[in-house]
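> Pasting a predicted model and its sequence here:
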Amino acid sequence: MTVEIKICGLSEERTLEAAIAAGAEIVGLVSFPKSPRHVAPEQAATLSSLARGRARVALLTVDAGDSLLGETVAAVTPDILQLHGAETPERVKELRRRYDREIWKAVSIDEADDLRRAAPFWETADRVLFDARPPREATLPGGNGVPFDWRLLAALDPHRAFVLSGGLTPGNVAEAIRTTRARAVDVSSGVESAPGVKDAALIAAFVREARAAAA
């Protein structure tokens, strides 16, 4: 079994290089001003160009309007558009057609019934990303460092194109992969020394542990 690894919320050239050097296949850039991981379009474009041909680039947005989204996609030219808000299946289908690139749709999960909300996206998105439901006091839809009960995904068809996220760290990613049989994992706060500050050593450890679990 192989696992694809995404390091999300990168905002500096130094840690972007660390993620690529560690072997991450996907690097994530956040376009959401409320997030401590937000990068302006100009900086995102610079980071994207550094990654081009070495790792795929995912652009994370949250309920972005057409104008802003169009400007950001044009600047960053991502390989993947990750939708982390309340986007509907119709919106996902529309953006997939408009931008002609891979679309991931995040679905918050806390209990078994939440899996039903993912059903409409299996046909409209390229991948469904399962993230932990944000705590009641949270101001961000993701990147809160909170895991969910991975056993909720244990019965999911392993051939489904899903990504596991939410509270992953170097210390728990191996267990998460073994429990869910996820073929793709996404980490952000779990490889940080402070909110929005990525740690190269933690990135390397995360990739190492994920690879070992998959092997």
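Cool, got the structure.
> from here on, contacts and neighbour counts on C-alpha atoms
Will do.
> looking at the protein, which residue lies furthest from center?
Residue farthest from the centre of the chain, counting by Cα atoms, centre = their mean, is residue 67 at 22.8 Å.
> next one: the helix or strand hosting that residue to chain centre, how far?
Here residue 67, judged by DSSP states H and E, is contained in helix 66-76. Between the centre of helix 66-76 and the centre of its chain there are 19 Å (Cα atoms, centre = their mean, to the nearest Å).
> Can you tell me what sits against it?
Contact partners of helix 66-76, identified using Cα atoms under 8 Å, 6 or more residues apart in numbering, comprise 41, 42, 44, 45, 46, 48, 49, 59, 61.
> Tell me which residues touch residue 10, please.
16, 27, 28, 29, 30, 37, 196, 198.
> and here's the other structure:
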Amino acid sequence: MSLLVKICGLNTAEAVDAALDAGADLIGLVFFPKSPRHVDLQAARMLAARARERAEVVALTVDADDATLGDIVEAVHPDWLQLHGRETPDRVAAIGAVHGIPVMKAVGIATAEDVAVVHSYMVAADRLLLDAKPPPGGELPGGNGLPFDWRLVAGLDLEKPFMLSGGLRPENVAEAIRLVGTSASFAGVDVSSGVESAPGQKDPERIRAFVAAVRAADAARGETRKGRVA
């Protein structure tokens, strides 16, 4: 199965169009006021409608309360809820049950101990997002442009699929796919700051370059697998 490509932190119609035209599979809308990529409900409703039927819409929140989540679901009707805070497995399961929407849980990775935490979300989450752990004192849980050591999750076999995030760019995503692509659970890649010209400002050329790099690396991965089978 082909790797999924998610372009996150889209906050303008032009950025959404660039992601769709490039062939992204998912677009991410950020609901976190501290982020330069934050969108309000009115803007998010418009952007989600623009993407509908062409890509899945992901609503990203950070430790949001029930009322906030309810407002987002009602306004945007996302295909996924991405939880990017300190939500516990029980909280993740409860959110999925209440809203009836698949949940993607982000887990920050810096060490092998962090990878072990991923397993605690297997029952609660529908998909995992393995992101770089933010720097100490950082206000943003993601979108910091920092990679983690991808070798930590190379060959990782989980009960649920996972996407790779954190510091990915057109220039390095092929290497990330090469390292992590041996995992049967590896489902796709997620990018935000790596396709920006400035914080919160998506660059259409970098979006196109990123998607093209992923497709090329995924094709090479497929050929390698065929060779091994033969």
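Cool, the structure landed. Because the structure is a prediction, the values reported are computed rather than measured.
> Mind putting the contacts of helix 66-76 of structure 1 into CSV with distance to residue 206 of structure 1 and neighbour count?
Conversion of the contacts of helix 66-76 of structure 1 to CSV gives the following (distance: Cα to Cα, whole Å; neighbours: other Cα atoms under 10 Å):
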residue, distance to residue 206 of structure 1, neighbour count
41, 28, 19
42, 28, 12
44, 23, 27
45, 26, 20
46, 25, 14
48, 22, 26
49, 24, 15
59, 21, 25
61, 24, 21
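> Closest one of the residues you listed to residue 148 of structure 1?
The shortest approach to residue 148 of structure 1 among these belongs to residue 61, at 22.0 Å (Cα to Cα).
> Okay, the closest one and residue 11 of structure 1: tell me how far apart.
Using Cα to Cα, to the nearest Å, residue 61 of structure 1 is found at 15 Å from residue 11 of structure 1.
> Please apply the same query to residue 140 of structure 1.
17 Å.
> Kindly report the same for residue 96 of structure 1.
Distance, residue 96 of structure 1 to residue 11 of structure 1, by Cα to Cα: 25 Å.
> which SSE is the residue most central in space within structure 2 in?
Nearest to the mean C-alpha position of structure 2, counting by Cα atoms, centre = their mean, stands residue 190 at 4.1 Å. According to DSSP H and E, residue 190 of structure 2 maps onto strand 186-191.
> Buried ones in that strand, by neighbour count?
186, 187, 188, 189, 190, 191 (16 or more other Cα atoms under 10 Å).
> now do stretch 2-20 of structure 1
Neighbour-count burial for stretch 2-20 of structure 1 [16+ other Cα under 10 Å]: 3-12, 15-20.
> What is the most widely separated pair among the residues you listed?
Using Cα to Cα, those span at most 24.8 Å, a distance reached by 3 and 12.
> State the number of residues packed around residue 136 of structure 1.
6 (other Cα atoms under 10 Å).
> ok and the top helix by length along structure 2 relative to strand 186-191, angle-wise?
The longest helix of structure 2 (DSSP state H) is helix 204-229. Here helix 204-229 of structure 2 runs at an angle of 160 degrees relative to strand 186-191 (axes from the mean of the first three to the mean of the last three Cα atoms, to 10 degrees).
> which other helices and strands contact helix 204-229 of structure 2?
Secondary-structure packing of helix 204-229 of structure 2 (3 or more Cα pairs under 8 Å, 6 or more residues apart in numbering; DSSP states H and E): strand 4-7, helix 13-22, helix 173-180.
> What are the contacting residues of the second one?
Pointing back at helix 13-22 of structure 2 there. For helix 13-22 of structure 2, contacts defined as Cα under 8 Å, 6+ apart pick out 7, 10, 27, 47, 50-51, 54-55, 202-204, 207-208, 211-212.
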